[in-house]
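Visitor: Sequence first, predicted model second:
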Amino acid sequence: MSKTILAVDDSPSVRQMVRLTLVGAGYTVVEAVDGQDALEKATAQRFDAILTDQNMPRLDGIGFIRKFRTLPEGKGVPIVFLSTESQDTLKAQAKEAGAIGWMIKPFDQAQLLAVVKKVAGA
């Protein structure tokens, strides 16, 4: 059975790149357009890992993680940031909220696959 990944980004082109990269490696990918959409999808379905952007309308990445981690569905799901942001203070806030990793966009497809395989398994 393939692993299911939630890709959260307000950019359709970024979601498409993540989806194409991961589907090509055998993962199932569900897309969310912002943190609020992700929260709704992540409480309705179990994911093996979540990749989220930070700057999004309605609910940003850190806000999404904080809300998701308070729910029973949010326990134990690895969350990795995939963002253009790279400030140490923001990374610290993300870690405090419950993220386990951070990747800078634009990302290298091989690096994305390696990170997802590490956090979600093959």
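Guide: Everything's here; your move. No experiment lies behind these values; they were computed from the predicted model shown.

Visitor: Only C-alpha atoms from now on, for both contacts and neighbour counts.
Guide: OK.

Visitor: where along the chain do the helices fall?
Guide: Secondary structure of the chain by DSSP state H: the helices cover 12-24, 35-44, 61-69, 88-97, 109-120.

Visitor: could you dump the ones you listed to JSON lines with distance to Val80?
Guide: Converted to JSON lines, these look like this (distance: least, C-alpha to C-alpha, whole Å):
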{"stretch": "helix 12-24", "distance to Val80": "13"}
{"stretch": "helix 35-44", "distance to Val80": "13"}
{"stretch": "helix 61-69", "distance to Val80": "10"}
{"stretch": "helix 88-97", "distance to Val80": "9"}
{"stretch": "helix 109-120", "distance to Val80": "9"}
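
Visitor: before we go on, here's another structure to hold up against the first:
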Amino acid sequence: MKTVLVVDDTPDSIMVLCALLKGRYDTRVAISGEAALRLLGAAPVDLVLLDAVMPGMDGYEVCRRIRANPATVAVPVVFLTAQSAPEDAARAVAAGASGHLAKPVEPALLLAMVERLLAR
């Protein structure tokens, strides 16, 4: 089973995403960018669902660090964020994101994106 890392500082968002992925994927959770990078260093994952706005290290910096690490450079990263302006999506792509979805996330769209990215 493929593993998805959910990175978000909001417990409600984590619960919703984990419930949506349950039975389809193994999930790991990090509540900060720093914790996400530690988890990625400890065990590989197949995809990261990443909040953009978090205290401390934001999602854009997390994504840049994922892309800078040879061990994680190929891991797809999808931003899930309340920031839905075109410039926010452009910033995510510039940081190395594979996708950008606005919260609240449409479950069918999220699952379709995850399945497409994990099929590679």
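Guide: Nice, I can see it. Given the structure is predicted, the values throughout are model-derived calculations rather than measurements.

Visitor: now the residue nearest in space to the middle of the first structure: how far from Asp37 of the first structure?
Guide: Nearest to the centroid of the C-alpha atoms of the first structure, with distances taken as C-alpha atoms, centre = their mean, sits Leu51, at 1.3 Å. Leu51 of the first structure sits 13 Å away from Asp37 of the first structure, going by C-alpha to C-alpha, to the nearest Å.

Visitor: just Leu71 of the first structure next, same as before
Guide: Distance of Leu71 of the first structure to Asp37 of the first structure, computed by C-alpha to C-alpha: 15 Å.

Visitor: same deal with Phe68 of the first structure?
Guide: 12 Å.

Visitor: what's the answer for Arg19 of the first structure, then?
Guide: Taken as C-alpha to C-alpha, the span from Arg19 of the first structure to Asp37 of the first structure is 17 Å.

Visitor: Tell me which of the two has more neighbours.
Guide: Neighbours per residue (other C-alpha atoms under 10 Å) separate Arg19 of the first structure from Asp37, with Arg19 holding more: 20 against 16.

Visitor: Count the residues that sit near the aligned partner of Lys103 of the second structure in the first structure.
Guide: Using TM-score structural alignment, the equivalent of Lys103 of the second structure in the first structure is Lys105. By the criterion of other C-alpha under 10 Å, Lys105 of the first structure has 14 neighbours.

Visitor: Now do the contacts for Ala97 of the first structure.
Guide: By C-alpha atoms under 8 Å, 6 or more residues apart in numbering, the contact list for Ala97 of the first structure reads 62, 65-66, 69.

Visitor: can you do 10 Å?
Guide: Contacts here follow C-alpha atoms under 10 Å, 6 or more residues apart in numbering; on that basis Ala97 of the first structure touches 61-69, 91.

Visitor: which position in the second structure aligns with Arg44 of the first structure?
Guide: To be clear, residue 44 of the first structure is Ala; Arg isn't right here. Aligned partner of Ala44 of the first structure by TM-score structural alignment: Ala42.

Visitor: ok, that match - how many residues close by?
Guide: Residues near Ala42 of the second structure, counting by other C-alpha under 10 Å: 9.

Visitor: Same question for Leu118 of the second structure.
Guide: A total of 15 residues lie near Leu118 of the second structure under the criterion other C-alpha under 10 Å.
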